[in-house]
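Colleague: sequence and predicted structure are below.
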Amino acid sequence: MSSIETRIRTTREHILEVAGKCGRSNEVKLLAVSKTKPVEMIREAWECGQRDFGENYVQESVDKIAELSDLEGIVWHFIGPIQSNKSRPVAENFDWVHSIDRLKIARRLSEQRPNNMTPLNICLQVNIDNESTKSGFTANEVLAAAKEIVALKGVKLRGLMAIPAPSEGHEQQRRPFKAIRALMDRLKIQFPEQQLDTLSMGTTGDMGAAIEEGATIVRIGTALFGARDYSKA
């Protein structure tokens, strides 16, 4: 058994264990964060049954998608910031975008999504801790932004994404995730006709707290592929 296969299996078992303790079954999806990782690693993870992969950098990811186009059932998620002048390749190549941090990007993706493709699944990025160094909607801006986005033709609002400020201690980690879940509940009440079913939150260090507070997608990189190679960033 390869190291990647072992890590994927161990991570999935941990996700199931935590979810099971919360009374949840197979509701949490593992998103393998493959940014800066070579296509050989992604192919190996796919051969181990992993289907969802997250990328941060537009040109790197577009090249990977083209090279791995033979992998049946692979689902590509863009999870990094999007510059306005790079929105078109994201609209044309991805299945999901988790990092919608302003209305301008949502509009551009909607306009640039090819007509022969299904609407692009998107999540609004919430700056839940109001950090000056992070982008995203504030909690008070989310409902108004969602109202505009649900009217766009080329995208489909599925939920929220958050990257809380680092914190130590399990209960401290849970607090921002709880706030995101409460915000999602408000969205569901305001837009009952929408398929709002996605909370993208939790990474290698805090996925347990995220799952306990309702995460449906956890974004895991280091635990699957090892430390990030910053020379390729």
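Modeller: Cool, the structure landed. Just so it is clear, the model here is predicted, and its values are computed rather than measured.

Colleague: every contact and neighbour count from this point should use C-alpha atoms.
Modeller: OK.

Colleague: what strand or helix carries residue 31?
Modeller: Taking DSSP states H and E as the criterion, residue 31 maps to strand 29-33.

Colleague: ok, and for the top helix by length along the chain, which residues are buried?
Modeller: Using DSSP state H, we find that the single longest helix of the chain is helix 170-190. Across helix 170-190, burial judged by 16 or more other C-alpha atoms under 10 Å covers 173-174, 176-178, 180-181, 183-184, 187.

Colleague: got it, and stretch 159-171?
Modeller: In stretch 159-171, counting by 16+ other C-alpha under 10 Å, buried: 159-164.

Colleague: how about JSON lines for the residues you listed, with secondary structure added?
Modeller: Shown next, in JSON lines, are these (DSSP: H, G, I helix; E, B strand; the rest coil):
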{"residue": "159", "secondary structure": "strand"}
{"residue": "160", "secondary structure": "strand"}
{"residue": "161", "secondary structure": "strand"}
{"residue": "162", "secondary structure": "strand"}
{"residue": "163", "secondary structure": "coil"}
{"residue": "164", "secondary structure": "coil"}
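
Colleague: quick one, what contacts the closest residue to residue 198 other than its chain neighbours?
Modeller: Spatial nearest neighbour of residue 198, excluding adjacent residues (C-alpha to C-alpha, 6 or more residues apart in numbering): residue 159 at 4.6 Å. Neighbouring residues of residue 159 by C-alpha atoms under 8 Å, 6 or more residues apart in numbering: 122-124, 184, 196-200.

Colleague: got another one to weigh against that:
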Amino acid sequence: MIEQNLQRVNSRIQQACSAHQRPEGAVTLLAVSKTFDASAVRDAFAAGQRRFGENYVQEALDKIAALGDVRAQIEWHLIGPLQSNKTRPVADQFDWVHSVDRLKIAQRLSEQRPAQLPPLQVLLQVNTSGEDSKNGLSVADEAGLLALAREVSALPRLQLRGLMALPAPDTDDAGQRAAHHRLRTLFDRLVAAGLPLDTLSMGMSADLEAAIAEGSTLVRVGTAIFGGRPQA
């Protein structure tokens, strides 16, 4: 089932790219495996998927250990909130962090990233919907975002790649596109200010087409690949 689901999702990405004149390979698929066990990740790996996103640090660390035999072939992304007391294992074990929204977190990741590893790839999280329940910098604070981006880009052992957002759910295509457009606008302004960014992490199972239409370069898809989340 996972193999067929991956094929369907990749087909959706290709069709959306074609519909919006995006070049082949412009959008990367990140399989979001939170709450699914290591065997599901291994099934997706066997089907050709190499990039996986996790929300919870300890759950992810357990899967990384369970898949140690193929660690060199997997790119692990932390997409959930990151607390200061969890930065060391993240700096040591992950390849990407999507949820940086404070300089303190970035500084700790920079200080704790092992020298023998490549720079940790990071994204700044923006709260494009203004929800109190969501982390991220305010979409209205463009000056604050630019200042943080410049500070993070100057840190050693990190490479700032772009922005990430998790908009409020919206079943309307225009509403979906509007939320993604807000992030794309901020991204373009940061690039115009001289920051060499290349990654927009936006779009999930329900709205990946709208995200691709607005310039997403990385979509985070869980349900459409793994199915509904297991019940606690």
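Modeller: Okay, I see it. Given the structure is predicted, the values throughout are model-derived calculations rather than measurements.

Colleague: so what number do they get for TM-score?
Modeller: Superposed pair, TM-score by TM-score structural alignment, normalised by the length of the second structure: 0.95. Supporting alignment: 227 aligned residues with a C-alpha RMSD of 1.0 Å.

Colleague: about what we covered before: quick check: the two most widely separated of the contacts of residue 159 of the first structure?
Modeller: The span of the contacts of residue 159 of the first structure, defined through C-alpha to C-alpha, is set by 122 and 184 at 14.0 Å.

Colleague: thinking again about what came up before, for PyMOL, write the select line for the buried members of the contacts of residue 159 of the first structure.
Modeller: The following PyMOL line selects those of the contacts of residue 159 of the first structure that are buried, judged by 16+ other C-alpha under 10 Å:
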select buried, resi 122+123+124+184+196+198+199+200
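
Colleague: pick the one among the contacts of residue 159 of the first structure closest to residue 71 of the first structure.
Modeller: Nearest to residue 71 of the first structure among these, counting by C-alpha to C-alpha, is residue 122 at 22.7 Å.

Colleague: pretty sure the closest one is touching residue 154, no?
Modeller: No: applying C-alpha atoms under 8 Å, one finds residue 122 of the first structure not in contact with residue 154, separated by 10.3 Å.

Colleague: so who does the nearest residue to residue 145 of the second structure once chain neighbours are set aside touch?
Modeller: Nearest residue to residue 145 of the second structure in three dimensions, chain neighbours excluded: residue 137, at 6.9 Å (C-alpha to C-alpha, 6+ apart). Residues near residue 137 of the second structure by C-alpha under 8 Å, 6+ apart: 101, 125-127, 145.

Colleague: most neighbours, which of those?
Modeller: Within the contacts of residue 137 of the second structure, most neighbours by other C-alpha atoms under 10 Å means residue 125, with 29 neighbours.

Colleague: doesn't that residue fall inside a helix?
Modeller: No: counting by three-state DSSP, residue 125 of the second structure falls outside a helix, being strand.

Colleague: show me the contacts for it.
Modeller: Taking C-alpha under 8 Å, 6+ apart, one finds 98-101, 135-137, 163-165 in contact with residue 125 of the second structure.

Colleague: which of the contacts of residue 137 of the second structure line up with contacts in the first structure?
Modeller: On the basis of both residues aligned by TM-score structural alignment, their matches' C-alpha atoms under 8 Å, what survives of these in the first structure is 101, 125-127, 145.

Colleague: now flag whichever of the contacts of residue 137 of the second structure is closest to residue 219 of the second structure.
Modeller: residue 125 (14.4 Å).

Colleague: quick check: the closest one vs residue 182 of the second structure, distance?
Modeller: 13 Å (C-alpha to C-alpha, to the nearest Å).

Colleague: ok, residue 19 of the second structure next?
Modeller: 21 Å.

Colleague: go on, residue 192 of the second structure?
Modeller: For residue 192 of the second structure, the distance to residue 182 of the second structure (C-alpha to C-alpha) stands at 16 Å.

Colleague: what does residue 13 of the first structure correspond to in the second structure?
Modeller: Matched across to the second structure, residue 13 of the first structure falls on residue 11, judged by TM-score structural alignment.

Colleague: now for the kept ones among the contacts of residue 137 of the second structure, which pair is the farthest apart?
Modeller: With distances taken as C-alpha to C-alpha, the most widely separated pair in those is 127 and 145, at 11.2 Å.

Colleague: need the strands for the second structure, in chain order.
Modeller: 28-32, 51-54, 75-78, 96-100, 120-127, 137-138, 158-165, 199-201, 218-221 (DSSP state E).

Colleague: so can I have CSV of the ones you listed showing distance to residue 65 of the second structure?
Modeller: Formatted as CSV, the strands of the second structure follow (distance: least, C-alpha to C-alpha, whole Å):
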stretch, distance to residue 65 of the second structure
strand 28-32, 17
strand 51-54, 14
strand 75-78, 12
strand 96-100, 17
strand 120-127, 19
strand 137-138, 32
strand 158-165, 23
strand 199-201, 26
strand 218-221, 22
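
Colleague: on that earlier part again, number of residues surrounding the match of residue 13 of the first structure?
Modeller: For residue 11 of the second structure, using other C-alpha under 10 Å, the count is 12.

Colleague: then the one 4 residues further on?
Modeller: Each residue near residue 15 of the second structure was counted by other C-alpha under 10 Å, and the total is 14.

Colleague: I am finished for the moment; much appreciated.
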